[in-house]
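Asks: No sequence on hand, only this structure:
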């Protein structure tokens, strides 16, 4: 198949003729079984071409082609419920449910989502792409079917071995296995990996089953929990999978069908990709004339990973924890150098946080690297297991703010509103690479409580020097020879847009100071005094504007008796769609033009109010 993707023409070629006849899952029921391998091959060609043209999850989808064909031949969606855990492996499902023509728009603004989307199709039941949730959805659906007397409508949950490392999946299995009267079919897609090799004792147990140690009716972990177990089944043999699914459906009780697959199946580079670089890919064929040359600047994640390695070299007490995101969070560098000091706990964010608390109790300083969106799942552990005990744990939240093409479930926009409520938690947001290095060192030097750094997805910002430092606050800009009209307070990497906005404000005769407090929460003690010298303060953050840093700044000014009004700029409290980071920030008014426009309007309103209160002010020289 490699020859198919070596040239640009294949990436923009026509939809394969055989696949184009499948306009919905009902078309599969009349397809002779002997034609299935041909259809599977065409689907793989389609995926390699289209996904490398647009970017997206390639390896997971190549591995589930035959499995998805079998699911749609045995079950009748949407009457039968098909719930896919995580959802990044549903491209084949999308192809088979009438969305082939939209694939050129995959993960593009306004286009096809990279995850299931209820707005796209009645065949997409669940669009939350956080792992380990499908079994709980299935449990609730089965209960609803039982209550309404519709138990002939099957409930099927497809979950990977990686997602089964999450605690929520086991909470669901505990309930599903005990309800013999509710027929739920759990399809375990076992490829030995999630983003990385599956961690823990359960992965070892699956290996035993795959080797024949628990095949057929033999006792194993699933049967002990009350399930009938079928497997292991070759996940690339559609006929064999169909037979297993038909048997499972006929039993009308909880069943596990253990399917073994190969991630990246049918595409040599993806099959051999042990580092999971082809788990998700960027667009391989840029538009004509848009090719980039020269050395690429490092990402925020890369800069963090390199700096953490330097810290680990200098300090033996520094350890690291992640939840099945070793390479995506930059921890692989430290893991290669110090494998005994880096702990991948599987897709188990709650356990990761409380395990880090235990490491801190034991005298180490853990650095917990997790995507911002995934730490939402462990807020209670941050609050009660770390902060309550005032433990020195440093959290590094990758993909904070707008992430781009992965959409609503992956935008890291909730962390500030949630975590500013945690007592004793100190939060930093570096504006550039030198500040990332600086603040990581400061955070890991804190011994009396937790700390947090948030970094965005994308290329790291080059140095933005300060023109002065005032009590720990970096002054990035002061308008020369102008009044102190507006104090602009950016959060982290939005500093550059705010600096550009300050220039636009000056063109309208409005003087501005730009102040980066580096440590954004609790609000810096010097900020109220600085704000008091200005007519207006404007905070700019890439989290939701309700309950975030701007809200905390306004409260701090009120508590300090400072009357300077605060305008809070941030993201709306809504689920934002997928699209380019720059475009989504601009839509929220968080680019230079939007910041300047809103600030100018607020400044005019404040000035008008002051003039109304004191008409003589309109005659005073500025």
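Replies: That came in fine, so what should we check first? What you are looking at is a predicted structure, and each value in this text was computed from that prediction instead of being measured.

Asks: Every contact and neighbour count from this point should use C-alpha atoms.
Replies: Will do.

Asks: Do a quick rundown of the strands in the stretch 351-500 of the chain.
Replies: Taking DSSP state E, counting those that start in this stretch, the strands of the stretch 351-500 of the chain run over residues 365-371, 394-398, 426-428, 451-454, 468-470, 473-478, 486-490.

Asks: The longest one to strand 394-398, inter-axis angle?
Replies: Regarding strand 365-371 and strand 394-398, their directions subtend 20 degrees when assessed with axes from the mean of the first three to the mean of the last three CA atoms, to 10 degrees.

Asks: Against which helices or strands is strand 365-371 packed?
Replies: Using 3 or more CA pairs under 8 Å, 6 or more residues apart in numbering; DSSP states H and E as the contact definition, the elements that strand 365-371 packs against are strand 318-322, helix 349-361, strand 394-398.

Asks: can you tell which of the ones you listed is closest to residue 411?
Replies: Each of these has some distance to residue 411 by CA to CA; the shortest is strand 394-398, at 10.6 Å.

Asks: Next, the buried residues of the closest one.
Replies: Along strand 394-398, the positions that meet the burial threshold by neighbour count (16 or more other CA atoms under 10 Å) are 394, 395, 396, 397, 398.

Asks: re the thing from before, out of the strands of the stretch 351-500 of the chain, flag the one nearest residue 291.
Replies: Across the strands of the stretch 351-500 of the chain, residue 291 has its closest neighbour in strand 394-398 (27.2 Å, CA to CA).

Asks: Show me what the closest one is packed against.
Replies: Strand 394-398 makes packing contacts with strand 365-371, helix 372-375, strand 451-454 when contacts are defined by 3+ CA pairs under 8 Å, 6+ apart.

Asks: A further structure is provided below for comparison with the first:
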């Protein structure tokens, strides 16, 4: 390499000092930098590699941060972060006390809007554009960069619908690479695909029909094409839409060819792109695979079973059912609201519907969960993946609120299986037919059991159990945090003084078991991997108050604050629910 341009770019103003002819070199260096860091530190790779030229072009052409740039989701924003003053600390990306893996307002003035979930960019940028106009500023540009998978979401359409009847200085740039985390799906994807290859769709241009000035599609890796499009669109008043074609993983052959795997590939060889070999020892299964493989097993004997996921077939492992029973398993795209009401509609027709959604994404379908499912008491089975602290994805992705936002909903059962076998059995029990909807929550990552594919056993709804007897105090654990409690007790002197109970269900509570616990123990500790405020511990506290039990109750869980990124182990320790912190709490109580 003849020169190192990137090392002298500490802000977009430095980038703008370069000649346009030097931007190809900047793109080469930026790609190499991203690959170097992600190869060893891990993170999201393919999306950011695909928008290297666009990231450079945006900060070169526009006067950021005065011109407002809003990235959708944030997986694609690594190049943006590196160009805006964070290159020297980018190796802390997604680490405890380091950079967030997503744009974050309090991290940089160039991160104009915090993101993590999809399809928010158009609404946010439109809000900024309308505010600018009200402030008398009609010159400032407001640019939303959104992917083809995200623009199919209902919220993106809502933003487009509103923007089309304004004169806002809004740019919507579509980064069209035909893939989100998994392949994009749906009629809009087919529409965009036709426009890429020059086939005139049957309908008129749908973007222009919404009163946007449409331009494209153009090559999103060609600086000349991008700048020409920017120059032409700058002359246009009102909302404008630029359609760019990019390749996810651009610049790393394996990432281009295996786009799903290289979305977030883990560690890999930065020169060859090959994934580094993992420990060959046999490992317990991921909870998502316990769900996915068990569902296939159930679906083989029950033709009424349906699987639904909003754009997460790989992450949720619904892919196994989609491969085995393609007519009964549906990826509906980034559309959680639609997924939930679709499930409700199928349930009215007697189908046994397993709707698998990450805990943090189920928040986006809360009204549908209440209005379309629980109010009508339709027995939809919600498989709430990524419940609890999820690690390096941080505050936008932690599944710590689900117990709190679910337990206030009438008719809804909330199951908290403590291990792979319990998850398998509650899935089986749900498939036999319930009279109510149920939410089954389980975490990201692996379980603890190699021999988990046991013969199915039916679960009694609303029943907990004692795991260990004790003399002085009782612990009630919620879900898979049981493992941390067991580790703590295994390291604790006089552990025979501490009884351990598995709650099993947050709703309905096992009132008989709780009554026995409060009658026997003067000190009761609840431990969960969700928020304390509104969580399972508070449900137990309310039960004790209602029945005038006088035991001392301590609730351990996630405090009333947003928890940032770090490994799951670091974060559990930070909030006091790691095995070591639980042990210290018990030691203090026992002295």
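Replies: Nice, I can see it. The shown structure was predicted, so the numbers you read here are calculated from the model rather than taken from an experiment.

Asks: After superposing, what score do the chains get?
Replies: For this chain pair, the superposition-based TM-score is 0.93 by TM-score structural alignment, normalised by the length of the second structure; 576 aligned residues with a CA RMSD of 2.3 Å.

Asks: I'd like the strands of the stretch 351-500 of the first structure laid out as a markdown table, including distance to residue 53 of the first structure.
Replies: Supplementary listing: the strands of the stretch 351-500 of the first structure in a markdown table, determined by distance: least, CA to CA, whole Å:
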| stretch | distance to residue 53 of the first structure |
| --- | --- |
| strand 365-371 | 26 |
| strand 394-398 | 26 |
| strand 426-428 | 37 |
| strand 451-454 | 31 |
| strand 468-470 | 46 |
| strand 473-478 | 40 |
| strand 486-490 | 36 |
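
Asks: who wins for proximity to residue 497 of the first structure among the ones you listed?
Replies: Ranking the strands of the stretch 351-500 of the first structure by proximity to residue 497 of the first structure (CA to CA) places strand 486-490 first, at 8.7 Å.

Asks: What is the corresponding segment of the second structure for that closest one?
Replies: Using TM-score structural alignment, strand 486-490 of the first structure corresponds to residues 473-477 of the second structure.

Asks: ok, average deviation of the matching stretch from the first structure?
Replies: Overlaying the first structure shows stretch 473-477 of the second structure at a mean distance of 1.0 Å from the equivalent residues (mean CA distance after the TM-score superposition for the first structure).

Asks: Run the chain-centre distance for that stretch.
Replies: Between the mean C-alpha point of stretch 473-477 of the second structure and the mean C-alpha point of its chain there is a distance of 31 Å (CA atoms, centre = their mean, to the nearest Å).

Asks: Equivalent analysis for stretch 280-299 of the first structure, please.
Replies: The answer for stretch 280-299 of the first structure is 22 Å, by CA atoms, centre = their mean.

Asks: Pull the distance from stretch 358-377 of the second structure to the chain's centre.
Replies: On the basis of CA atoms, centre = their mean, the separation between the geometric centre of stretch 358-377 of the second structure and that of its chain is 16 Å.

Asks: What residues sit buried inside that stretch?
Replies: Buried-residue list, stretch 358-377 of the second structure, by 16+ other CA under 10 Å: 358-363, 365-366, 368-370, 372-374, 377.

Asks: Now do the contacts for the residue mapped onto residue 225 of the second structure from the first structure.
Replies: Residue correspondence, TM-score structural alignment: residue 225 of the second structure in this structure matches residue 240 in the first structure. Residues near residue 240 of the first structure by CA atoms under 8 Å, 6 or more residues apart in numbering: 233, 234.

Asks: among the strands of the stretch 351-500 of the first structure, which is nearest residue 134 of the first structure?
Replies: Closest of these to residue 134 of the first structure is strand 365-371, at 20.2 Å (criterion: CA to CA).

Asks: So which residues of the stretch 501-622 of the first structure form strands?
Replies: With strands called from DSSP E, counting those that start in this stretch, the stretch 501-622 of the first structure shows them at 512-516, 519-521, 536-544, 566-571.
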